[in-house]
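[1] sequence first, predicted model second:
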Amino acid sequence: MSKAVETGGIESTSGATESEPKAKAKSKPKKPKAEREAKVKTEPTPKPEPTPKPEPTPKPEPTAKPEPAPDAEALPKGAPAPNTEPAPVNAEPAVGTEAALTPRTGGVRLSRPVFILASVVLVLALAASVTFAVLLGLRAATDRASAQALATARAYAVTVTSYDYQHLDQNFNDVLDGATGEFKDQYSGASATLKQLIVSAQATAKGTVRDAGVASATRDQVQVVAFVDQSITNAANPAPRQDRNRVTMTLVKIDGRWLVTKLELV
């Protein structure tokens, strides 16, 4: 038994001694500590990437605190309690706010008073335009009447102040042809007496209009003042005598003709 143990012990010891050199042969010699530390220091340590800063969270806006309802006890006696019910969503707008709440659709929306005022101004402008046009037409018609009546009066002043005792019938007929109304009646009544005087005196007369103008005028009636020189001869005075007369005539338009209805010889 002791030998076996011893033998076994020797074998185990010899086995251990044989494996030692192999282990030593395989293991490399260790480097000095200073060399290892220098190698560690030379390798740069990678810097960690900076982490992005988190964005600040916006602070929530403070909500308005609802006003506390007034205390019923603090209200004076007899005062109505305030209406704390919310206004209905579809409530009708107050009077006068219709124009402010009306949406604009494509153009300028005028309020009712402004629209009424603009309409009144437009109507007045149209009325003024129509009135001006009417007045302008009346003025033009009056101017035409004045020109026509003035030309007639100038010619008639020569007719009524010119005569020849040898052609009295023709002279009197010309005067009556251009007369009407009051003057025609007067001249017709005095024509017989005038004929006798002119024939007995063997008188002649020739009228010449020096100047004439319109005193007043409408579309149907015009008053003309004419200054007439009248050259008169007769058997007793064969040399011409010059008379200067002012003739005022009122003419009216009848059936497209201007006729003398009044005549005054001064």
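    Perfect, thanks for sending it.
[2] from here on, contacts and neighbour counts on C-alpha atoms
    Noted.
[3] quick one, strands of the protein?
    Assigned by DSSP state E, the strands in the chain fall at 163-164, 204-217, 221-233, 241-254, 257-265.
[4] export those as JSON lines, with columns for mean neighbour count and distance to E11.
    Converted to JSON lines, these look like this (neighbours: other Cα atoms under 10 Å; distance: least, Cα to Cα, whole Å):
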{"stretch": "strand 163-164", "mean neighbour count": "19", "distance to E11": "197"}
{"stretch": "strand 204-217", "mean neighbour count": "17", "distance to E11": "171"}
{"stretch": "strand 221-233", "mean neighbour count": "21", "distance to E11": "174"}
{"stretch": "strand 241-254", "mean neighbour count": "18", "distance to E11": "175"}
{"stretch": "strand 257-265", "mean neighbour count": "20", "distance to E11": "177"}
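[5] reformat those as a markdown table; add distance to S129.
    Formatted as a markdown table, the strands of the chain follow (distance: least, Cα to Cα, whole Å):
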| stretch | distance to S129 |
| --- | --- |
| strand 163-164 | 53 |
| strand 204-217 | 24 |
| strand 221-233 | 27 |
| strand 241-254 | 30 |
| strand 257-265 | 32 |
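[6] below is structure B, check it against A:
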Amino acid sequence: MTAPTSGYIEVSPDPDKPRDDESRPVDEAAPAEGNKPKRQLPPVSLLIGAGLGALLLIAAIASAVFFYLRYDEKNQILDANESARQAACAYGTVLGNYDYQNLDKYFAGVLDGAAGDFKKDFNDTSKDFKDVLTQGQVKTSTNDVQCAIKSGDKDHAEAIVVVGQTITSLGTQNQPQPTQISMVMSMDNVDGRWLTDKLSSPLLKPQ
């Protein structure tokens, strides 16, 4: 008697055909799930080096800014001193030229470049000075002015001024005589203009 069959026919696998689980090649380089490599952090020495580099860069920038500001400030002072020197020379020329026959113009020019104590003192003594110049028939002309800044900054300067003059008066028997006057001017920068607020000179003592 033959045993009953189950209704299923067992088919033997074709040895030449790969199985489904063998049809895809295994990527040996692909990490298995749950075994992924951890993210590598840069070495501590690298982090320290980067930090030091940033600090050095900041220090270099700060140093450059500091020296630039110092350089700029120094240039501003030099420019201010030169402006004060030129103003002192111009004012020395004004002070050194006067004519007893036209003193009002002279006094106006002197007061225009004066400030502070010198302006007040000159204005207070101008009448007496005018009388002396008129009585002595004094005339002067400036032929040379030398100026130098003794000390100064952007707002104040001490100037040394040497004025070479030719003077004519009754005291010189109306003959032109060379003379020289040295002055020390204390100058202030007032609204961008250098004015003389103190002056030490024998200028107000005409021959």
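    Good, I have the coordinates. Fair warning: this is a prediction, and the values are worked out from it, not measured in the lab.
[7] next, the TM-score between them, please.
    Here the TM-score for the pair of chains, by TM-score structural alignment, normalised by the length of the second structure, is 0.70; 162 aligned residues with a Cα RMSD of 2.4 Å.
[8] what's the closest of the strands of the first structure to G181 of the first structure?
    In terms of Cα to Cα, the element of those nearest to G181 of the first structure is strand 257-265, at 5.1 Å.
[9] report all helices and strands that the longest helix seen in the second structure contacts.
    For the second structure, the helix with the greatest residue count under DSSP state H is helix 44-95. If you count contacts as 3 or more Cα pairs under 8 Å, 6 or more residues apart in numbering; DSSP states H and E, helix 44-95 of the second structure packs onto helix 103-112, strand 139-152, strand 156-168, strand 193-200.
[10] list the helices and strands the shortest one packs on?
    Think strand 193-200 of the second structure. Against strand 193-200 of the second structure (3+ Cα pairs under 8 Å, 6+ apart) you get helix 44-95, helix 116-136, strand 177-190.
[11] post-alignment, that strand versus the first structure, mean distance?
    Compared with the first structure after fitting, strand 193-200 of the second structure deviates on average by 1.3 Å (mean Cα distance after the TM-score superposition for the first structure).
[12] tell me the angle of that strand relative to helix 103-112?
    110 degrees (axes from the mean of the first three to the mean of the last three Cα atoms, to 10 degrees).
[13] that older thread, in CSV: the helices and strands packed on helix 44-95 of the second structure, plus distance to Q177 of the second structure.
    Listed next are these as CSV, based on distance: least, Cα to Cα, whole Å:
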stretch, distance to Q177 of the second structure
helix 103-112, 20
strand 139-152, 9
strand 156-168, 5
strand 193-200, 23
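[14] for F118 of the second structure, find the nearest of those.
    The closest of those to F118 of the second structure is strand 193-200. By Cα to Cα, the value is 4.9 Å.
[15] in the first structure, what stretch matches the closest one?
    Taking TM-score structural alignment as the measure, the first structure aligns residues 257-264 with strand 193-200 of the second structure.
[16] which residues touch that stretch?
    Outside stretch 257-264 of the first structure, the residues within contact range by Cα atoms under 8 Å, 6 or more residues apart in numbering are 148-149, 152-153, 178-184, 247-253.
[17] what about F183 of the first structure, neighbour count?
    For F183 of the first structure, the neighbour count with other Cα atoms under 10 Å is 20.
[18] and N97 of the second structure, what's its match in the first structure?
    Taking TM-score structural alignment, the alignment pairs N97 of the second structure with S162 from the first structure.
[19] quick one: contacts for the closest residue to that match other than its chain neighbours?
    Leaving aside its sequence neighbours, S162 of the first structure sits nearest to K206 (Cα to Cα, 6 or more residues apart in numbering; 4.4 Å). Each residue near K206 of the first structure by Cα under 8 Å, 6+ apart is listed here: 158, 161-163, 230-232.
[20] report the contact partners of the residue mapped onto P240 of the first structure from the second structure.
    P240 of the first structure maps onto P176 in the second structure, with residues paired by TM-score structural alignment. Counting by Cα under 8 Å, 6+ apart, P176 of the second structure touches 166-169.
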